[in-house]
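> have a look; sequence and predicted model below, questions after that.
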Amino acid sequence: MTQTASPWPAPSAQAPLDATVEVPGSKSLTNRHLLLAALADSPTELIQPLRSRDSALMISALQALGVTVTDTDAGLRLETAPLRGPAEIDAGLAGTVMRFVPALAVLADGEIRIDGDPRARERPMGPVIRALRDLGATIEASGPHGESLPLTIHASGSFNGGAVELDASASSQFVSALMLAAPAYRRGVDIRHVGGALPSLPHIAMTAQVLRERGVEVDEAEARWRVSPGTVSGGRIVVEPDLSNAGPFLAAALAAGGTVRVPRWPERTTQAGDLLRGILTRMGATVERQGDTLAVTGPADGVIRGLDVDLTEGGELAPTVAALCALAATPSRLRGIAHLRGHETDRLAALVTEITRLGGEARETPDGLEIEPATLRGAAVETYHDHRIATFAAIVGLRVPGVEVVNVATTAKTMPDFPGMWQGMLGQRA
């Protein structure tokens, strides 16, 4: 990803907010539905999918494997064909692409090569590679023990699947990858997690839900998931807004005061971003549903309360919560997020470094962060090609003048025009 020539000046709020923000579709749901469309028995129409770097990388991967993808007024239309190689696939820095696509590519006929950004070669891949090999796949991969990108899959047009054990303690995506492709495996899959605490369980629940919505039988037990072979239905799929991407905008109501509203907030969802309702309430906000709109109003006295919270099920929310904790009047502890060390960057180290750069006080713990109240100052915040570190800095900048964001363009990974949306929320011209 190209770094911008100069840092983006994060705007400070000049008055309490009164804004309604239309958030793009969920990245997690978009990329799951895109992959299932490659296996569907009829064309799939995705309504209001996310348009971002991550979804573009998934679309390009599917096209390389033979899927036809066309734009429509409402979103995308996908028509499948027998998956084929040879193919060269760029995973960028998208975890859903680098982990989901290999499980799909074993169904293709031919040689499939997958690589990504330099940091992608450092991200955990071993469990999904080992699981596919245990199920019979022939995969050549780089790194220690041949368990990282780039990798080459030698596929023959079909795949048996079956029972397999894997350690998904580094990422729930290892489980979701096998589940999503399993309907097209001759024996489906029977996955058993063997390892430490499993992070981001809502994402596995999301995978099970989208499979069931497409007519696939899924059985779940403790640390075990069985997906039966069967037909994946096509049809019309409406994608929920991305609730985690809504997080920075809702957090802005606490940082700047006033109210921010996000329309189309689902009444029930498997998205981890829904945890924000409780988290922001604990930090002093008033959170309420107004029809299908979620409204968050900052504390009347402007004081943000720190909190002790387990984010095992919502690690992706940690940078947003950390930004508010850095502005809070009391100490905070974020737990259950050791796995964030293997994300787009080492997010725990990055957050500690950047909070410190801003004059704050933060330290790593074995499974998270501790953040103390401090008087912050403006600084140029590094983003490490990580979209959530960029939005962390933007939140802090609402209250702290002089914050700049290095390479704010990295937010295009999940939000194509974050700077414009952010300034629009403030009533400013982009």
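Done, it's in. Numbers count the residues shown, from 1 in each chain.

> drop to CA atoms for contacts and neighbour counts, all remaining ones
OK.

> measure how buried the spatially closest residue to E267 that is not a sequence neighbour is and give me the count.
Nearest residue to E267, sequence neighbours excluded (CA to CA, 6 or more residues apart in numbering): D292, at 7.5 Å. Neighbours of D292 under the rule other CA atoms under 10 Å: 12.

> kindly report the same for F392.
25.

> for T391, same thing?
Using other CA under 10 Å, T391 has 27 neighbouring residues.

> tell me who's in contact with it.
P248, P319, T320, T411 (CA atoms under 8 Å, 6 or more residues apart in numbering).

> also this one, for the comparison:
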Amino acid sequence: MTETPALPALWPAPLADGAVHATVTVPGSKSVTNRALVLAALAAEPGWVRRPLRSRDSQLMSDALRALGVGIEETVSSSSAGSADGAVGGEAWRIIPAALHGPTTVDVGNAGTVMRFLPPVATLADGDIRFDGDPRSYERPLGQVITALRTLGARIDDDGRGALPMTVQGGGALEGGTVEIDASNSSQFVSALLLSAPRFNQGVEVRHVGGNLPSMPHIRMTVEMLRAAGAQVDTPEAGGEKDVWRVAPGALLGRDMVVEPDLSNAQPFLAAALITGGTVTVPDWPRRTTQPGDALRRIFTEMGGSCELTDAGLVFTGTGKIHGIDVDLSEVGELTPGIAAVAALADSESVLRGVAHLRLHETDRLAALTKEINALGGDVTETEDGLRIRPRRMHGGVFHTYDDHRMATAGAVIGLAVEGVQIENVATTAKTLPDFPRMWTDMLAGDAGGPGAPGAGAGA
């Protein structure tokens, strides 16, 4: 494998010189990969995670689990048609559960799934587990998880900050029980408690008591993956009380999990077809999924494109005309930066609603999008819970990313139609989308970009 060349501090976003026609193989879902790793680590027997995402976030998760004592063996099958045991080809990680132990330090980077999913796991370890991360991680909300874990019997030293850095004093078990939590800032607060709950002595009953709960598809993803691993979960969708989830104590089974492509990471490539009037095919798009990114089929169709699920994958076609949209993104907030980028190039005003919680993501995404699009000549204003975008003729300039991967891909989308856009720190896309710059230029050249190509870093 050839070494990936260093990226410039200011990456010139390529300008599209015509309609894009390409097949883009998107790496695996970060959300699925990191949930699968946690569930496999807590299982009673070894399991497999196949076609995982290899990115900074998933590497942080796997490194943290190894530090806690979990065995993770990485293998690669050269066969794309499958192996002798009937499993799919590509990269596969064999997860070997073990007695969790400290003392050790977990580096969460700026990964929400690591900083929130692993403290409950750490309560099951013997010894102290210290959690630390990037400077931005100190500012991201974690207090609700800390308070909930204390209610369930955990001992946590955070010097009263309700945030990182902190130390979980693992006792080898956690009593569990009923807990109330305000998860209006992040659905990950609920998922964090549910994922480890089968290992708690009493399981858990989580009651959300705050305002609107964002990103419900991610909670549904957590529930489905728990059930696939053998957990008993009672949910509001199953006729239970509103915003109450119950997980019974019990052993988790080692499973053979195949990770879906990350549909949210397909967004910039689909946007390229919409903007240029081209066609992009994303192989292996699931016909049924809990991923929020599946909403792109509806949203981008309303904005002027068309799509079809075929045996080849999702085939998305644009006309080159982009319409504004008034849309509630509360369940799919992570799509907001890419939708905002497309909306800035539309033929009418857009209003993006229901995403006030994005102010607490990798960066304040609402403020960042407003500042950066306006710096290129756009007209974006923040609302109480979103953005109002009035399209204007834009010009080149530096598009800052704030170490946020979705800001970087949003800037690249604008750069397709606006000459002279330079993305500051495009390397931040490695958080969830390894080798994005190469995939982007390959797409514009009409090549089949993605993890199967030389130098790529992840299976789809």
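Received it, and whenever you're ready, just let me know what you need. Since this is a predicted model, take the numbers as computed values, not measurements.

> superposed, what's their TM-score?
Superposed pair, TM-score by TM-score structural alignment, normalised by the length of the first structure: 0.97. Supporting alignment: 424 aligned residues with a CA RMSD of 1.2 Å.

> relative to W265 of the first structure, how far out is the residue nearest to E267 of the first structure?
Distance, D292 of the first structure to W265 of the first structure, by CA to CA, to the nearest Å: 6 Å.

> can you map out the helices along the second structure?
Assigned by DSSP state H, the helices in the second structure fall at 30-41, 56-67, 112-122, 143-151, 188-196, 216-228, 267-276, 296-302, 336-343, 365-375, 405-415, 436-444.

> among the ones you listed, which is nearest I389 of the second structure?
Nearest of these to I389 of the second structure, taken as CA to CA: helix 336-343 at 6.7 Å.

> contacts made by the closest one with the rest, please.
With CA under 8 Å, 6+ apart as the test, helix 336-343 of the second structure has contacts from 267-268, 271, 275, 322-325, 329, 349-350, 352, 365, 369, 373, 389, 391, 406-407, 409-411, 413-414.

> re earlier: output the helices of the second structure in JSON lines; the columns should cover distance to G160 of the second structure.
As requested, the helices of the second structure are arranged in JSON lines below (distance: least, CA to CA, whole Å):
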{"stretch": "helix 30-41", "distance to G160 of the second structure": "27"}
{"stretch": "helix 56-67", "distance to G160 of the second structure": "24"}
{"stretch": "helix 112-122", "distance to G160 of the second structure": "16"}
{"stretch": "helix 143-151", "distance to G160 of the second structure": "9"}
{"stretch": "helix 188-196", "distance to G160 of the second structure": "19"}
{"stretch": "helix 216-228", "distance to G160 of the second structure": "28"}
{"stretch": "helix 267-276", "distance to G160 of the second structure": "40"}
{"stretch": "helix 296-302", "distance to G160 of the second structure": "41"}
{"stretch": "helix 336-343", "distance to G160 of the second structure": "33"}
{"stretch": "helix 365-375", "distance to G160 of the second structure": "27"}
{"stretch": "helix 405-415", "distance to G160 of the second structure": "31"}
{"stretch": "helix 436-444", "distance to G160 of the second structure": "40"}
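
> nearest approach to A98 of the second structure belongs to which of these?
That would be helix 30-41 among the helices of the second structure, by CA to CA, at 7.7 Å.

> so the closest one aligns onto which residues of the first structure?
Aligned using TM-score structural alignment, helix 30-41 of the second structure spans residues 27-38 in the first structure.

> what's the answer for stretch 168-182 of the second structure, then?
Stretch 168-182 of the second structure corresponds to residues 153-167 of the first structure when matched by TM-score structural alignment.

> kindly report the same for stretch 366-376 of the second structure.
Stretch 366-376 of the second structure maps onto residues 348-358 of the first structure, going by TM-score structural alignment.

> list the buried ones in that stretch?
Buried residues in stretch 348-358 of the first structure, counted by 16 or more other CA atoms under 10 Å: L348, A349, A350, L351, V352, T353, E354, I355, T356, R357, L358.

> just among the contacts of T391 of the first structure, which is most surrounded?
When the contacts of T391 of the first structure are compared by neighbour count (other CA under 10 Å), T320 ends up highest, at 28 neighbours.

> for V413 of the second structure, see how far away the aligned residue in the second structure for that residue is.
With TM-score structural alignment as the criterion, the equivalent of T320 of the first structure in the second structure is G338. Separation of G338 of the second structure from V413 of the second structure (CA to CA): 7 Å.

> cool, G210 of the second structure as well?
As judged by CA to CA, G210 of the second structure and V413 of the second structure stand 35 Å apart.

> for P97 of the second structure, same thing?
From P97 of the second structure to V413 of the second structure the distance is 42 Å (CA to CA).

> try G333 of the second structure
18 Å.

> between the two, point out the one with more neighbours.
V413 (31 against 23).

> need the contact list for the more buried one.
So V413 of the second structure contacts P268, A271, A272, G338, A341, V342 (CA under 8 Å, 6+ apart).

> and the longest strand along the first structure, what other elements does it pack with?
Across the first structure, the strand with the greatest residue count (assigned by DSSP state E) is strand 148-156. Under the contact definition 3 or more CA pairs under 8 Å, 6 or more residues apart in numbering; DSSP states H and E, strand 148-156 of the first structure sits against helix 95-105, strand 109-115, strand 138-142.

> ok, 6 Å please
Contacts defined by 3 or more CA pairs under 6 Å, 6 or more residues apart in numbering; DSSP states H and E place strand 148-156 of the first structure against strand 109-115, strand 138-142.
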